[in-house]
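Undergrad: Task: produce atomic coordinates for the following.
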Amino acid sequence: MFKAVLIDKDDAGYRARLTELADDALPEGNVSVRVAWSTLNYKDGLAITGKMPVVRKFPMVPGIDLAGTVEASSHPEVRVGDAVVLNGWGVGETHWGGLAQRARLDGDWLVPLPAAFSARQAMAIGTAGYTAMLCVLALERHGVTPDQGEVLVTGAAGGVGSVAVALLARLGYTVVASTGRPEEAGYLKTLGAAEIIERDTLSAPGKPLGKERWAGAVDTVGSHTLANVCAGMRYRGTVAACGLAQGMDFPATVAPFILRGVTLAGVDSVMAPRDLRLQAWQRLARDLDVALLDAITSEIGLSETIDTAPRLLAGQVRGRVVVDVNR
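TA: The predicted structure follows:
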């Protein structure tokens, strides 16, 4: 038996509960993992609360991240005893995920735990940090360098934003952090932000083109914020877009793209190919200051995830939330 958060939807409605399950309830897969740590991400919050139709099959164990140790494997490249990390691939949506003490998975989804990180540290990074690194890689691919000017991070006090600020600052960029929580200014400057701006300066409907300011940007917000970020990009600047905290809409014009040659680079972490995942985790091991992880991380037990999910969606949780699945 093992403990898990389980989501059900039936005639009685949509609900999430902490329960115990038998091993034979686990879905099919060629690798079994004893989970040590998981995380609570924005998507997990949506799944647990039912605010958006994230879950595609019921019943479902949520949790898009996990770190643990392989207990059984018939996969040719995964061995018993391997320390592994999983991010995305539809776990917590179409396949049982990481908010449980055990998981059965496809070995192709697993990445070796980098030696630089403990399992807890890997989950302090989690999908949010891995996505932030994918955004940094996208900016680099499109030629954004520290000497070109300021780089903006929206939703900077959230999970993706916090790690993006820390990574970009460590790499020498001048980072401007946008947040709706001015009380987090000190926290963001600790991560390396050179300046803090209010979310309201970007979140309302704006002009098709604004003053050129940003050489690059990481946007976790979408909607009017993303439109305004694009409108304020410098010539041939790049925006890495990875989130929708404000909304899925994009009320913009083509002006930034055809008049300033701006690039809007979409960043998907869920189905990213394995070689890109390995590159991202290798770069995290090299470029992320592990000492900052404690500053961006809070810890809860598995039993606290259901109550924490609504607060996460309401923007009341700073940075990353790691989940000790054994308490």
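
Undergrad: C-alpha from now on. contacts and neighbour counts both.
TA: Fine.

Undergrad: ok, which stretches of the stretch 201-327 of the chain are helices?
TA: If DSSP state H, counting those that start in this stretch is used as the criterion, the helices of the stretch 201-327 of the chain fall at 223-231, 255-259, 274-287, 293-296, 305-313.

Undergrad: if I look at residue 84, how far off is residue 277?
TA: 13 Å (Cα to Cα, to the nearest Å).

Undergrad: now swap in residue 140 and tell me
TA: 16 Å.

Undergrad: what does residue 223 give?
TA: Distance, residue 223 to residue 277, using Cα to Cα: 27 Å.

Undergrad: Quick check: neighbours shared by residue 84 and residue 277?
TA: The contact sets of residue 84 and residue 277 overlap at residue 111 (Cα atoms under 8 Å, 6 or more residues apart in numbering).

Undergrad: structure for this one too, so we can compare:
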Amino acid sequence: MSATTPAKESSFMADLRRFFRSMKQTRQQVLVRMPGWRTYGYPEDAITQAKNHWEYALLSLVAYAKAAAIKRAMTKLQLLPTSAEFVEKSRPDYTKLNFDPEDELIKAGWVCYNTFVDDRLDAAFKAAHLRLEVWMKKDSSALAVAFGGTVATSLRDWQANLRWILPKLPGRPDEYTVCVTKFVPGFLAALEKESLEKPPVIYSTGHSLGGGLAQQFAYALPDQLAQQGLSLPRVIQVYAFDTSPVTGFYSLEEAIRAQNAKGLQTDRVFERGEVLAFLRAVLALVRPPSRINPAIRTVRYNFLGRVWPIHAHNISLLAQALYDATHVSQPSPPRPPSS
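TA: Got it, this is the predicted structure:
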């Protein structure tokens, strides 16, 4: 529990007081719903939580932006990855931000690793529209897997988002299925080849659909070295931004998901009023987020004030606001994108 988050008062009137106070949340405040709670605690300074979230918001943004830029270079510009222009033209356009997220991640000690995705995996990912990146701290102490979010025009993304209600298509596995059947074993094999002196602490992160995939990845790692008396590292923390409520939890074998959920911490981070917030809030009332194994916190910011729900779902705006809150002395509120 955050040192600034008071212990929960267990009474109906206390819940009611917290609810009405949450309606008055300012742009400088953050609300936290602790694991197992149905309501938020009392407001606290947004910076206290933003310090934990900004790097992972940038990782989630970059995973989305780089994949979109590469696709644009290959399809609209008809450039080959081997061409001289490709490196320049496939770089994301970050001019709407007041910083370069890739540069800031490098300054924070992160390095992007391409060795975790080979050509065979890349083909499977492209077929399902699964986009992800693996970053590691320079001292190999931590590793983060960042998943790209929903592209509104991608039918494969909507197949994944609506997997609860859509029938499974033969020969057309969705992104959640490809993540488990292709990426997880490939990730473990690549991690073993790295021959690190000390297994890194593993984080997973993503925005929207990417947030759901980040949670499923955390639940899906098999302990394939158990027979040798060794244990593979587990994801210890998930940072899911404006996340889809779909996590693929029940599509995994119970033994697998249970061993991965043990001790797992998850932050579901979002901007107030974003388009998926209402759906998650209804689900939380019916079934509060897990108190333990995994312990799921909900963290609500209000950087944008009152904007359209689609605008509030924008990872660029949330990443910009989290960065400004932790790096700029007097940040101005992010402006919603023009319609």
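
Undergrad: Post the TM-score for the overlay when you can.
TA: Superposed pair, TM-score by TM-score structural alignment, normalised by the length of the first structure: 0.34. Supporting alignment: 160 aligned residues with a Cα RMSD of 5.2 Å.

Undergrad: before we move on, back to that, so which of the helices of the stretch 201-327 of the first structure gets nearest residue 160 of the first structure?
TA: helix 293-296 (10.5 Å; Cα to Cα).

Undergrad: So which residues make contact with the closest one?
TA: The contact list for helix 293-296 of the first structure, computed with Cα under 8 Å, 6+ apart, reads 121, 124-125, 159, 162-163, 187, 318-320.

Undergrad: which of those sit farthest apart?
TA: Of all pairs drawn from the contacts of helix 293-296 of the first structure, the greatest distance, 18.9 Å, lies between 121 and 187 (Cα to Cα).

Undergrad: and residue 270 of the second structure, which of the three is it?
TA: At residue 270 of the second structure the chain is in strand, as set by DSSP: H, G, I helix; E, B strand; the rest coil.

Undergrad: That one contacts residue 299, correct?
TA: Yes. Applying Cα atoms under 8 Å, one finds residue 270 of the second structure in contact with residue 299, separated by 6.4 Å.

Undergrad: more crowded one of those two?
TA: Neighbours were counted for residue 270 of the second structure and for residue 299 using other Cα atoms under 10 Å; residue 270 has more, 26 against 21.

Undergrad: Distance of that one relative to residue 33 of the second structure?
TA: In terms of Cα to Cα, residue 270 of the second structure sits 12 Å off from residue 33 of the second structure.

Undergrad: okay, and the common contacts of those two?
TA: Both residue 270 of the second structure and residue 33 are in contact with residue 299, where contact means Cα under 8 Å, 6+ apart.

Undergrad: Confirm residue 112 of the second structure sits in a helix?
TA: No. Going by three-state DSSP, the assignment for residue 112 of the second structure is strand, not a helix.

Undergrad: wait, it sits on residue 136?
TA: Yes. Assessed by Cα under 8 Å, residue 112 of the second structure is found in contact with residue 136 at 6.4 Å.

Undergrad: hang on, the earlier thing: got a ChimeraX select line for the buried ones in the contacts of helix 293-296 of the first structure?
TA: What follows is the ChimeraX syntax selecting those of those that are buried according to 16 or more other Cα atoms under 10 Å:
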select :121,124,125,159,162,163,187,318,319,320
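
Undergrad: In strands only, show me the contacts of helix 293-296 of the first structure.
TA: Per DSSP state E, strands hold the following members of these: residue 320.

Undergrad: What are the buried residues along the helix or strand containing residue 136 of the first structure?
TA: Using DSSP states H and E, residue 136 of the first structure falls within helix 119-141. Neighbour counts using 16+ other Cα under 10 Å place 119-139 of helix 119-141 of the first structure among the buried residues.

Undergrad: Run through the neighbouring helices and strands of the helix or strand following it.
TA: Next helix or strand after helix 119-141 of the first structure toward the C-terminus (DSSP H and E): strand 151-153. Counting by 3 or more Cα pairs under 8 Å, 6 or more residues apart in numbering; DSSP states H and E, the packing neighbours recorded for strand 151-153 of the first structure are helix 159-170, strand 175-179, strand 214-219.

Undergrad: Cool, thanks, signing off.
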